[in-house]
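Chemist: Have a look; sequence and predicted model below, questions after that.
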Amino acid sequence: MKDVIFDDFQNSVSESLLRHKSILDIITKLQESQSRINRAIAKSATNCGCIKINVEKQKVPNSYESISDLQSLIETHLKGNLCDNCRDVLEKEIGNNLFYLASLCNVLDLNLYDILLKEYDRINTLGKYSLK
């Protein structure tokens, strides 16, 4: 059932894209949409203040028992939670990013759901050892 949602989304994107059908338009719009996501996150911290980004060098000890221990040692540098307004803005920007990602898949004759499944399989196979 989920593949139907992905395929329907990808088909809807194909039907909706009118002005920016060139591969160059699509890749630059995808890059721009990623920048807008980054900007929205920065504005959540600097304008709204609902989140704080406390960045410092990751503190990874020289020795640890297992790679699983690293999950508890690595920081996200993020404190707080998005307010409703910032969440709405980010969801809109991520939605735009997905639109242009699906557009890129369409122009290259790739199936977004198949790509998702392959990545899901890689993650499940390698788990923490994929080191992404």
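Modeler: Happy to help now that I have it. Numbers count the residues shown, from 1 in each chain.

Chemist: only C-alpha atoms for contact and neighbour calcs from this point on.
Modeler: OK.

Chemist: Tell me which helix or strand residue 15 sits in.
Modeler: Using DSSP states H and E, residue 15 maps to helix 2-16.

Chemist: structure B:
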Amino acid sequence: MEPNHTPSLEEFQQQVSELLLRHRSLLDVMSKFGQSNTAVNRAVTKAVTDCGCIEINARKQSYSDDLDEAKATMQSHLSGDLCEHCQDILKTELGRNLFYTTALCNLLDIQLTEVVANESKKCSTLGVFNLT
């Protein structure tokens, strides 16, 4: 693969399949997937508590029945921008998380492209009600 080539989901899934030697057990992959989720959460936490490049200021959200107004008033509770260092760490941890998501797909004979296509279709159909 070329250095600047972004692989398709199919290519990435094949690459993961070829690299997954040590954790071929579904249980091993599930535990590594959970561990990678934790590492992502930890990296965000460290960006707040150690680096301070981002801050969290959370409070109760005010909900509106009007969707346009709700979109305009809902907050992420996040301020600041990730510094380059924290962004690099998060990209690494998210990549590892994606690796184990893909490994689960491989072991369960699920095509990652289908997972993304199904989720995209659901998002298009349900819109803002997708994750309620």
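Modeler: That came through fine. Quick caveat: nothing in here was measured; it's all calculated off a predicted structure.

Chemist: The helix holding residue 15 of structure 1: what's the following helix or strand?
Modeler: That would be, after helix 2-16 of structure 1 and using DSSP H and E, helix 23-43.

Chemist: Give me the mean distance between the helix or strand immediately after that following helix in the chain and structure 2.
Modeler: Later in the chain than helix 23-43 of structure 1, the nearest helix or strand by DSSP H and E is strand 51-53. Its aligned residues in structure 2 lie a mean 0.3 Å from strand 51-53 of structure 1 after superposition (mean CA distance after the TM-score superposition for structure 1).

Chemist: Output the contacting helices and strands for strand 51-53 of structure 1.
Modeler: In terms of contacts (3 or more CA pairs under 8 Å, 6 or more residues apart in numbering; DSSP states H and E), strand 51-53 of structure 1 is packed against strand 78-80.

Chemist: if we can go back for a sec, the helix holding residue 15 of structure 1 packs against which elements?
Modeler: helix 84-107, helix 112-126.

Chemist: Where does the first one end up in structure 2?
Modeler: Residue correspondence for helix 84-107 of structure 1 in structure 2, counting by TM-score structural alignment: residues 84-107.

Chemist: buried stuff in that stretch?
Modeler: Neighbour-count burial for stretch 84-107 of structure 2 flags 86, 89-90, 93-94, 96-106 (criterion: 16 or more other CA atoms under 10 Å).

Chemist: Ignoring the adjacent residues along the chain, who's closest to residue 75 of structure 2?
Modeler: Take residue 75 of structure 2 and drop its neighbours on the chain: the residue closest to it by CA to CA, 6 or more residues apart in numbering is residue 61, 7.3 Å away.

Chemist: Need the counterpart of the one you found in structure 1.
Modeler: In structure 1, residue 61 of structure 2 lines up with residue 58, judged by TM-score structural alignment.
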